[in-house]
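[1] Coordinates only, no sequence provided:
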């Protein structure tokens, strides 16, 4: 078992959105809880996902089932629901957002020891609509957040490949946009304006934020229906929602990092690579606390090596 962080009083919550692979999820939960008695885990599992997640529930692990989705507001709703559960349990000094395909790269105790020096947490961020400062191409950022999107009908994988050419219309006129990248056919029209007082900040959908940042997010969700309307009709809003609310406030101090190792280089479609033991040297060089993403079969050797570092022995058969 991982040695708990020495003399730490940091209360940490890990909120996880998951869909499948309950054994991998159990392994992740075990690693998180072993890091400190002050750790709590909260899981939102997709209603349409793999069964059996309720078996993970316990005194320090809460499990709920919610509607999942990709590229829309459902991911935000799930994280907000988990934030509310954390607060209902008395809150945590820091809350970390993970998926069921993430895994610790280092002992959780190391992460907990670093948090008191992290200000309001680890939040990768940049001005999404600023041509000079954005990490994204402007045409991509503008069509995601300056247009109002409607979902028209679902698409199969074959249909998405067949109709991908439709994205070409987005480059020849400014009035409407089409998108088939998230399993549905979507159509958008140019918006009038953004919510008052809000600037759009992008960044990683995976982050760690302080309790006062969590409370600010919840207060904003409860008091700004205009921001919710904008978010519900945007694309890939999980990559801007929390950053936009928190950075627009101008009162928080974040480390501009998601504290994770993610490899997008090997995939031409914007999806993270499934990591293996061949990535271990690069993971170590990154000093990341977590990695994304892993698979129980393809990442098995990597996971065993990471666990062996923490336990000091070879990993048990899983």
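    Noted; the coordinates are in hand. Given the structure is predicted, the values throughout are model-derived calculations rather than measurements.

[2] Only C-alpha atoms from now on, for both contacts and neighbour counts.
    Noted.

[3] List the buried residues for the helix or strand harbouring residue 216?
    Residue 216 belongs to helix 211-223 when assigned by DSSP states H and E. Across helix 211-223, burial judged by 16 or more other CA atoms under 10 Å covers 211, 213, 214, 216, 217, 218, 221.

[4] okay, now the one to match up with it:
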């Protein structure tokens, strides 16, 4: 397996039994350590999570859907991993509802250890509906995940108005000159030099961090924007995470649970991990991928 050593940075909020199974899978799969941030709303599960010299568990932020606490929790885990001095070559930012779904991740990363694997959907400007995520100061009460809640329709209306130049509660915090915003997906795998760059960037540009404090779904833009404005943007390839989004109005914003039916799509591409899994609702699929990667 060579010299690859991964720091897994994971967000958790439920299902300690499933978390423990994922921890065991990661530790049996390759050389790694695991850093978990548990949502403060779920601190009661911490005592049930397996811990040893390879597992660190913290709980600092209330991680609500759509809030900036998602990137902040990841930054906290990045700092702990960076300060450990354990010689990681890569880091993986994901959730405790992931699993590895194929053998060979470490060998794949060794082929070109300079690559960051992240889904970038494209640049965002002020004529995009997506720009409302950072141009508007979003009230916390509007961050309700229920897709049929009235607040979702309020969010959509605000986004469309922003696209046409009508911006309520405008975000007036400054950003670095020449910054281009990018949208992508939350989870990614990258070399440690990218982590070190991200940490130095946020330390050197505190106003950039402050800019996102009242944003919406900043986990889809914060790291992606830093990465795509970095000196390493030429070393970026598509994500290694398989995700199956729904097609209906009620499911299109969230990944569907992985099932056996997804296996063909996983096999035909460079997907080494996938989300999201639910061990309680589909134990057979969960067990299948645990056994497949042993």
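    Right, received. Where do you want to start? The structure displayed is predicted, hence computed values, not measured ones.

[5] circling back: which residues in structure 2 does the helix holding residue 216 of structure 1 align to?
    Helix 211-223 of structure 1 lines up with residues 192-204 of structure 2 when matched by TM-score structural alignment.

[6] hmm, who's touching the matching stretch?
    75, 78-79, 82, 88-91, 116, 208-209, 223, 226-227, 232 (CA atoms under 8 Å, 6 or more residues apart in numbering).

[7] related to what we said a few turns ago, tell me the buried residues in the next helix-or-strand element following the helix holding residue 216 of structure 1?
    Counting by DSSP H and E, the next helix or strand C-terminal to helix 211-223 of structure 1 is helix 225-232. Within helix 225-232 of structure 1, the residues that count as buried by 16+ other CA under 10 Å are 227, 228, 230, 231, 232.

[8] Could you tell me which residues make contact with the third one?
    So that's residue 230 of structure 1. If you count contacts by CA under 8 Å, 6+ apart, then residue 230 of structure 1 has 148, 194, 195 around it.

[9] And the buried ones among those, selectable in ChimeraX?
    Here is the ChimeraX selection string for the buried members of the contacts of residue 230 of structure 1, based on 16+ other CA under 10 Å:
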select :148,195
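
[10] So which of the contacts of residue 230 of structure 1 are in helices?
    Among the contacts of residue 230 of structure 1, no member falls in helices (DSSP state H).

[11] Tell me, of the contacts of residue 230 of structure 1, which are also contacts in structure 2.
    Contacts conserved in structure 2 for the contacts of residue 230 of structure 1, using both residues aligned by TM-score structural alignment, their matches' CA atoms under 8 Å: residue 194.

[12] ok, so of the contacts of residue 230 of structure 1, who is nearest residue 41 of structure 1?
    Using CA to CA, residue 195 comes nearest to residue 41 of structure 1 of the contacts of residue 230 of structure 1, at 33.2 Å.

[13] For the helix holding residue 216 of structure 1, give me the average deviation versus structure 2.
    Its matched residues in structure 2 lie on average 0.8 Å from helix 211-223 of structure 1 after superposition (mean CA distance after the TM-score superposition for structure 1).

[14] so how far is that helix off the chain centroid?
    17 Å (CA atoms, centre = their mean, to the nearest Å).

[15] related to what we said a few turns ago, as JSON lines, the buried residues of helix 211-223 of structure 1 with distance to residue 265 of structure 1 would be great.
    Listed next are the buried residues of helix 211-223 of structure 1 as JSON lines, based on distance: CA to CA, whole Å:
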{"residue": "211", "distance to residue 265 of structure 1": "34"}
{"residue": "213", "distance to residue 265 of structure 1": "31"}
{"residue": "214", "distance to residue 265 of structure 1": "32"}
{"residue": "216", "distance to residue 265 of structure 1": "34"}
{"residue": "217", "distance to residue 265 of structure 1": "32"}
{"residue": "218", "distance to residue 265 of structure 1": "35"}
{"residue": "221", "distance to residue 265 of structure 1": "35"}
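
[16] and the two most separated of these?
    211 and 221 (15.4 Å).

[17] For residue 33 of structure 1, what is the corresponding residue in structure 2?
    In structure 2, the residue matched to residue 33 of structure 1 (TM-score structural alignment) is residue 27.
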